[in-house]
Structures are given as C-alpha cells and as structure tokens.
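[1] Prediction below, plus the sequence it came from.
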Amino acid sequence: MVRNPLTADERHRGLVLGRLLQQARGTRSAAAVAYEAGISLDTLRKIERGAIATPAFFTVAALAKALGLDLSELAETLVSADDLVA
C-alpha cells in the first residue's frame, strides 16, 4: 500500500500539534510524559517536532490525558490552525 504524501495543511497541523503538546508538557520531562501516555520517548519527540504530522488518534488521546488536555479543545485548536493556512 502506497501512502499519499501529506498536504501542506497536514504538515502545518502536525507542527501546531507538536508545539501545543510541548507547551502543555511544560517543565515535565518528555520521558515522564511518554511513559505516562504509554508511548516511546522517540515517538513523543517526533510528534513534538512535527516529524509525525498525523499521529494515531489513540496516541493523541493518550498524550492529551497524560497532559491534562481536553481532547475536544485540542481538536478545535488544530482546526483553527488549518483556517490560518487556508
């Protein structure tokens, strides 16, 4: 199966998501957040820098829970970020 290339909007949304998660992490270590979310440290780092622009829903949900973020508000913020690019 061949994966379609990401659009500019998807790459931008991935960068915004990464920044939001990094800001929400604050002074907590990436390792501690990754452990609490049940993902690898490498995966969290890739998401935070936008290298994984479209992480799986359950990965984002686990990170949101670990960081105390409301998933609906996070989604609304990402949709608003799409509006800025369009």
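    That came through, no problem.
[2] CA atoms for contacts and neighbours, from now on please.
    Will do.
[3] so where does the spatially most central residue of the chain fall, helix or strand?
    With distances taken as Cα atoms, centre = their mean, residue 17 lies nearest the centre of the chain, 4.0 Å away. Per DSSP states H and E, residue 17 falls inside helix 8-25.
[4] dropping in the other structure now:
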Amino acid sequence: MVRTPLTPEERERGERLGRLLREARGGRSMADVATSAGLSAETLRKIETGRAPTPAFFTVAALARTLGLSMDEIVERCALVVV
C-alpha cells in the first residue's frame, strides 16, 4: 500500500501536536509519559519531533489521558489553519 504524501499543512499540524505534547509533559520524562500511555518512548519522541505527524487516534487519546489534555483542546490547538 502506497501512502500519499502529507501536505505542508498536515506536517505543520503534526508539529503543533508535538509542541503541545512537549509543553503538557513539562518536567515528566518521555519514558514515564510513554509508559503511562502504553507507548514506546521512541513513538512519543517521533510524535513530539514531528517525524510521526499523523499518529493513530487511540495513540493521541492515550497521550491526552496521560497528560490531562482534553481531545477538544488538542483539536483546537492543532487544527489545520485554512487561509
């Protein structure tokens, strides 16, 4: 299966998600947050750095729960900006 390339806007949304997660993680270690969310630290690192700009819904939901974020907040802060 060939995956279609991401648009620049989709990449930017992934970068915004990564920044939001880093901010919400605060002083907690990446390993601690990843373990609490049921993910590997490598997966979290890729999401936070934008290398995995389109994580699965359940991955985002697990991180939101672990970091005390609402899905609404994530959508509002990471939505595509239409110009």
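    Nice, I can see it. Computed from a prediction, not measured in an experiment: that's the story for all the values here.
[5] residue ranges of the strands in structure 1, please?
    Taking DSSP state E, structure 1 contains no strands at all.
[6] picking up where we left off before, give me the stretch of structure 2 that the helix holding residue 17 of structure 1 matches.
    Helix 8-25 of structure 1 corresponds to residues 8-25 in structure 2, going by TM-score structural alignment.
[7] Tell me who's in contact with the aligned partner of residue 64 of structure 1 in structure 2.
    Matched to structure 2 by TM-score structural alignment, residue 64 of structure 1 sits across from residue 64. Neighbouring residues of residue 64 of structure 2 by Cα atoms under 8 Å, 6 or more residues apart in numbering: 70, 71.
[8] Quick check: the gap between residue 64 of structure 2 and residue 10 of structure 2.
    Residue 64 of structure 2 sits at a distance of 20 Å from residue 10 of structure 2 (criterion: Cα to Cα, to the nearest Å).
[9] likewise residue 41 of structure 2?
    23 Å.
[10] do residue 16 of structure 2 as well
    In terms of Cα to Cα, residue 16 of structure 2 sits 10 Å off from residue 10 of structure 2.
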